[in-house]
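> Sequence plus the predicted model coming up.
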Amino acid sequence: MSKRGKRQAPGVRLPASIQPVRKTRNGKLVKIYYYFQERRNRSDAGPRVPIPYELHDPRFWQTYEALKSAGDAPRAGTFGALIDAYRTSHRFTKLAKNSRDTYDIALGHIRKRWGELPVCDVQPKHAYAMQEAMSDRPSMANFTVCRVLKLLLKHGIRLGYCETNIARDIEPLGEAGIGAEPWSEEAFAYVLEHGTPLLMRAAVLGRATGQRAVDLVRMRPADRAGDGINMLVRKLGNEPHWCPLTKEAAAAIDAWGEQKMMPYLNLGGRKISEDRLRAEWKAFKELHTEHLPEDITLHDLRATAVCDRRIAGVPHQQICDQLRMSPAMVATYSKHIDRKLNATAGMKTMERAENVHLKTIYAPIENRKA
């Protein structure tokens, strides 16, 4: 019998907002208590209210309807209503589950602070105030205000909630660190030499395609097409994408000789999940702490893929199309490489010039006797 079947009366399907809690004594069921809570298990969950009636008592359902009417109907034109509308839109439902979960956290912050605020009344000062209130978590503050709020208001304009998107020009908070960093050549070589076949393949695929772990675990020989590989980008709602491969990467991948329909990343012929891949990586890192940086991740291979291309002279927009990344993401991953490339190019320009002024300055130093 399913867990649901054990926790409720036969033939009765409880709404998601109703939580049954079993009380047992000596292993025997004594009573089931019921609680009402809107958006249960989410960051913007409503209050938990007990319903003091048995499931088959008409008063149970009367109480439920009253609570639902009070808690599930935000006033028209408010952020609560807009968030509910956005969560049922194709733009939200097409996102991968992990993305929806992350968006829900940000939407929960917005609902908690602005749920009853009319969307048309919001001003930039409100957005900055929200950002400041979350400044102890700058990454989440920027994600909530500069991305999710901007998308939410964009949807609101379509539906007539507001006429302008005040989040469009909000300046993000400064964040410590630079996010994903490319693997060093030493780290990459170490994983190829000492890693398990699974992790060796993950490193090669990740660097060759620049994709997330959730997409790497689904790549198969059957997906190889011409000089690249076909894939579905989970983060973008399984959007089809073809990623070109270098001749060297393609040769290495094809040499694995995997069965056509079996993912390259498998354990003894068994498919694995993204979580399993991350667990294998974590275990490997813990055994090789002397040779691998503490903060190195599989996600960093995305930055490695971008930097490989920038060093080779591939323009940003072409990298966007090759790896199916946004221009902002490519710029973020490659900003340090870009600075180094620009600095080097500038120095070469200086070396090609006459530099008469600098030669005059440094001449006395060069001629000085020890």
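It's in.

> C-alpha only now, for contacts and for neighbours.
Fine.

> Spell out, range by range, the helices that occur in the stretch 101-250 of the chain.
Assigned by DSSP state H, counting those that start in this stretch, the helices in the stretch 101-250 of the chain fall at 124-133, 138-142, 149-159, 185-194, 197-209, 213-216, 247-254.

> Distance to Y86 added to those helices, as JSON lines?
Output for these, formatted as JSON lines (distance: least, CA to CA, whole Å):
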{"stretch": "helix 124-133", "distance to Y86": "19"}
{"stretch": "helix 138-142", "distance to Y86": "20"}
{"stretch": "helix 149-159", "distance to Y86": "7"}
{"stretch": "helix 185-194", "distance to Y86": "42"}
{"stretch": "helix 197-209", "distance to Y86": "32"}
{"stretch": "helix 213-216", "distance to Y86": "25"}
{"stretch": "helix 247-254", "distance to Y86": "41"}
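
> most packed of the ones you listed?
The highest mean neighbour count among those, using mean count of other CA atoms under 10 Å, belongs to helix 197-209: a mean of 22.

> put this beside the first:
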Amino acid sequence: MVELPRYVKPQRKPNGRVFYYYERHRGTPRALPRVPLLAQPQDPLFWLRCDLCTMLDAEAAGDGWAWRWRAPSGRSYPLPSPREPDAFWAAIEAAITTDEAATNGGARTFVALIDLYRAHAAYLDLKPSSRSAYDRYLDQIAARWRSLPVQALTTIEAQAAIDAQQETPRAAEFFRMVLCRLIDFGIPRGFCETNVAEKTEKIRYKSEPYKPWPDWAFELFFEHARVGLHLPVYSAIYTGQRSVDVVPMVRPKRDAGAIELVARKTGANVFVPIHSDYRQVLDVTHVDHVRLHLREDGAAWALPAYRTAWQREMSFGQPITKTVDEAAAERAENPAKAAAMERLRHAGLVFHGFRKNAVNMLLEVGCTEAEVSSIVEMTEAMVRHYSKDVNKRRLAMSGMRKLEEGWANTRQNLFGGATSPILKNRA
């Protein structure tokens, strides 16, 4: 359990979600109105806002309160009421920017380095999905060390920022990578002389590979999951695309020979010929709508809504995306579905596993890595990574076949003709 800063209190809502507030002098005559932090402890923004709250002043004014933020420079900035938390924190951010401009001038701070990086080809040439991922961690770095000169950062401080995300190792790893690259970018531009982040510990964790869905899993899913989730599963299997590309697919014309789209992750044009079985699925489910994947009410699925619905189905009977009472009611109403979804969860099966199904099936029928790569929009190196289990099975079957064929005419059996009594006495 993380130890919270002084005056920071959690509050659990009826739906189980926990929110955090800064409540200075709570329960005393000097108590100030509470300030919503709008962040969770695993987010660096949470700790920054906790620090910023220590620099708040508030005085009773008529029927309300007058709020101000005292900057480290000694300047004071008026703020709106925290009853409107978005406007409240936006005003503090604006005050920080104003104060930094007045105090630091041309100081080589992290915020200045990030602005320079975002205007450079090193950032602009990243793929859109990569830029989006970088932005998340650049914002975290700016939130934590905004006005700190890059040269002043220590390895200890960098390690503390990484350790704050240890509950999510992959996020911690990405944070460390972005921080290292950002500081590397700043070295030849005079922001610092060495990269202290490179001396931090590398994140060690075992990544669980995505699992292809076995036959029994499809049987359970199609029997128990809501029907509106089914067609995207067929599309994922027959096209091998990611959910971000599958869910918003445009319905192909009846005489179309292929599914065509632009992959959101890579920006590449994708051309997937329509398998005859998939065409039958498209014909049976045809509706006059521009979009292919529709909810039960006939409206098109939005990706966030589909993911939410998927998660609710996969967690059926469990208080993961619902309250304890709602989960208990689901189990009581449909225990068979609850048991089926529990089995799928315990098997570690997710939507992205369909992509591995597609890769495996193409490889099993003898497709080359280049052919698989062109269909599922995946690098040949990643196809090889996905295909390790398939290749092992193919090699094992090929090896056993060669063993049988190679010795068929030269040896009575693998033991030179000798036979154990346990076989001689069998009919």
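That came in fine, so what should we check first? Worth saying up front: this structure is predicted, and the values here are computed from it rather than measured.

> Looking at the helices of the stretch 101-250 of structure 1, spot the one closest to V306 of structure 1.
Proximity to V306 of structure 1, assessed across the helices of the stretch 101-250 of structure 1 by CA to CA, is greatest for helix 197-209 (8.6 Å).

> So which bit of structure 2 is the closest one matched to?
Matched against structure 2 by TM-score structural alignment, helix 197-209 of structure 1 falls on residues 227-239.

> ok so, going back, out of the helices of the stretch 101-250 of structure 1, which gets nearest to M325 of structure 1?
helix 197-209 (11.1 Å).

> average offset between that closest one and structure 2?
Overlaying structure 2 shows helix 197-209 of structure 1 at a mean distance of 1.3 Å from the equivalent residues (mean CA distance after the TM-score superposition for structure 1).

> for T360 of structure 1, what are its contacts?
Listed by CA atoms under 8 Å, 6 or more residues apart in numbering, T360 of structure 1 has no contact partners.

> so it sits in a strand?
No: read with DSSP: H, G, I helix; E, B strand; the rest coil, T360 of structure 1 is helix and lies in no strand.

> what's the spacing between it and R22 of structure 1?
89 Å (CA to CA, to the nearest Å).

> Tell me which of the helices of the stretch 101-250 of structure 1 sits nearest to I365 of structure 1.
Using CA to CA, the helices of the stretch 101-250 of structure 1 put helix 185-194 closest to I365 of structure 1, at 38.2 Å.

> Relative to structure 2, what is the average displacement of the closest one?
So helix 185-194 of structure 1 averages 2.7 Å relative to structure 2 (mean CA distance after the TM-score superposition for structure 1).

> Please name every helix or strand in contact with that helix.
If contacts are counted by 3 or more CA pairs under 8 Å, 6 or more residues apart in numbering; DSSP states H and E, helix 185-194 of structure 1 sits against helix 197-209.

> helices or strands next to the helix it packs on in the packing?
Using 3+ CA pairs under 8 Å, 6+ apart, the elements in contact with helix 197-209 of structure 1 are helix 185-194, helix 213-216, helix 247-254, helix 300-311.

> Any chance you could list what contacts stretch 286-300 of structure 1?
180-183, 187, 190, 203, 206, 212-213, 278, 281, 285.

> Tell me the one among those residues nearest to G226 of structure 1.
Sorting these by how near they are to G226 of structure 1, with CA to CA, puts G206 at the top with 18.9 Å.

> Would you check that the closest one makes contact with V217?
No: the criterion here is CA atoms under 8 Å, and G206 of structure 1 misses it with V217 at 10.2 Å.

> give me the stretch of structure 2 that stretch 243-250 of structure 1 matches.
Aligning stretch 243-250 of structure 1 against structure 2 (TM-score structural alignment) gives residues 272-279.

> Look at that stretch and report the distance between its end residues.
End-to-end distance of stretch 272-279 of structure 2 (CA to CA): 12 Å.

> can you check stretch 206-225 of structure 1 too?
End to end - CA to CA - stretch 206-225 of structure 1 spans 17 Å.

> Residues in contact with that stretch: which ones?
Contact with stretch 206-225 of structure 1 is made by 202, 205, 229-234, 243-246, 249, 254, 258-266, 271-274, 277, 298-299, 301-306, 323, as judged by CA under 8 Å, 6+ apart.

> Would you map the strands across structure 2?
Using DSSP state E, the strands of structure 2 run over 8-12, 18-22, 35-36, 56-61, 64-70, 76-79, 258-262, 269-273.

> thinking F19 of structure 2 is in contact with V35, fair?
No: counting by CA under 8 Å, V35 is not a contact partner of F19 of structure 2; they are 11.0 Å apart.

> okay, these two: which has more neighbours?
Taking neighbours as other CA atoms under 10 Å, F19 of structure 2 and V35 compare with V35 leading, 20 against 15.

> That one against Y22, yeah?
Yes: taking contacts as CA under 8 Å, V35 of structure 2 lies within contact range of Y22: 5.0 Å.

> quick one, what contacts the residue nearest the centre of structure 1?
By CA atoms, centre = their mean, the mean C-alpha position of structure 1 lies nearest to S99, the distance being 5.7 Å. S99 of structure 1 makes contacts with K235, as judged by CA under 8 Å, 6+ apart.

> swap in T63 of structure 1?
Here T63 of structure 1 is in contact with I51 (CA under 8 Å, 6+ apart).

> how about F284 of structure 1, what's its partner in structure 2?
Match for F284 of structure 1 (TM-score structural alignment): E313.

> Leaving out the residues flanking it, which one is nearest to that match?
Setting aside the residues directly before and after it, E313 of structure 2 is nearest to A225 in space (CA to CA, 6 or more residues apart in numbering), at 6.3 Å.

> Map M249 of structure 2 onto structure 1.
So, by TM-score structural alignment, M249 of structure 2 is matched to M219.

> what distance separates the start and the end of stretch 261-276 of structure 1?
First-to-last residue span, stretch 261-276 of structure 1, CA to CA: 19 Å.

> so how far is that stretch off the chain centroid?
Centroid separation for stretch 261-276 of structure 1 versus its chain: 22 Å, with CA atoms, centre = their mean, to the nearest Å.

> Ok, stretch 300-317 of structure 2 next?
Distance of stretch 300-317 of structure 2 from its chain centroid, counting by CA atoms, centre = their mean, is 15 Å.

> Could I get the buried residue list for it?
A300, W301, Y306, R307, A309, W310, R312, E313, M314, S315, F316, G317 (16 or more other CA atoms under 10 Å).
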